[in-house]
Each structure stands twice: as structure tokens, then as C-alpha cells.
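Undergrad: Sharing a model that was predicted from the sequence below.
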Amino acid sequence: MKNHIKKFRSTAKLSQAELAKRCKVSRQTINAIENDKYDPTLQLAFDIACVLGTTVDELFISESIEE
């Protein structure tokens, strides 16, 4: 699953560590999600979207939809 977390995080001027802290996960988790190495749980996806002031639909793109 592709995502736009890095773009939204940069716009919000948040580091990976700060986003992780606000979402109650490790910085490594945020890094893995941004680099498409890990798909977050639905709850974490909603938490990230909330912190970044957007929706899950705006953050995540299903690869099957892109094709």
C-alpha cells in the first residue's frame, strides 16, 4: 500500500519522531510505513491521519486501485 505520509508530515513540519510520539508508536514504525515496509493497523492509520489533519483516504492509496 502506497502512502503520502512523508508529504503531509513535511507540510505539518513534524519529524518522524514527533509523529510517532503523537501516535504512540516508535519512530521506526513511522519510518517503515513511509517506506512501504509495513502496513499500519486501521486504528494507527486513523491516528496518523488525525495528527496530520487529513483523512485515511488522502494518506493511503491501494496499489490495486492505481493499476
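TA: Perfect, thanks for sending it.
Undergrad: Please count neighbours and contacts with C-alpha atoms only from this point.
TA: Will do.
Undergrad: Contacts only, for the spatially closest residue to residue 31 that is not a sequence neighbour.
TA: Computed as C-alpha to C-alpha, 6 or more residues apart in numbering, the closest residue to residue 31 that is not its neighbour in sequence is residue 16, at 6.9 Å. Contact analysis of residue 16 by C-alpha atoms under 8 Å, 6 or more residues apart in numbering lists 9, 27, 30-31.
Undergrad: take a look at this one as well, against the first:
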Amino acid sequence: MASKRREQMASTPVAQAVREARQRRGWSQLELANRAGVSRPTVARLEAGQQVTMTTLGKVATVLELQISVSLKNRSA
């Protein structure tokens, strides 16, 4: 069950976008971390679909030239 949950988390759109952008540049997780000013475990967590701060996501997105867009929806609708 834990393995299936990890697979689902790893397939989040954010995790996929970050991983694919990093790989297109030929960067390791460590190189991305150094360029973004975050730790390598933070990059690994982000690529695994785990929670990171918006500040961290912003730093990583900036160096990868990714645009962040946020959509807010009313839960009671």
C-alpha cells in the first residue's frame, strides 16, 4: 500500500514538471538544489510529490524557468 501511495504522489503534476525540467537540462538533483539554494533532500521531496513551502517551490521553478499558477476553488460549490 505504501508503495502505491508513493507512486501516486510521484505522479503529481508539480512533481512531474520539476523532474522533467531538471532532466531536460541534464541536471542532477544536487545541481538543481545548488542552483536554487535549497537542499538536495528538498528537491527529492518535491519530486516525490511531498509538501514543500511556496518559497521553495518558487526558487526551484525560477531556476527551471517554470511558471507557477494557482487555482482556488470553493469547496462548497
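TA: Done, it's in. Because the structure is predicted, anything quoted here is derived from the model rather than measured.
Undergrad: re earlier: any idea how far the residue nearest to residue 31 of structure 1 is from residue 53 of structure 1?
TA: The spacing between residue 16 of structure 1 and residue 53 of structure 1, counted by C-alpha to C-alpha, to the nearest Å, is 16 Å.
Undergrad: Now do the helices in structure 2.
TA: Ranges of helices in structure 2, per DSSP state H, are 2-10, 13-24, 29-36, 40-47, 54-64.
Undergrad: Outside of the first one itself, list whatever touches it.
TA: Here helix 2-10 of structure 2 makes contact (C-alpha under 8 Å, 6+ apart) with 16, 47-50.
Undergrad: residues touching the aligned partner of residue 50 of structure 1 in structure 2, list them.
TA: Under the alignment (TM-score structural alignment), residue 50 of structure 1 pairs with residue 62 in structure 2. Each residue near residue 62 of structure 2 by C-alpha under 8 Å, 6+ apart is listed here: residue 36.
Undergrad: Can you report how many residues lie near residue 52 of structure 2?
TA: Other residues lying near residue 52 of structure 2 total 12 when counted by other C-alpha atoms under 10 Å.
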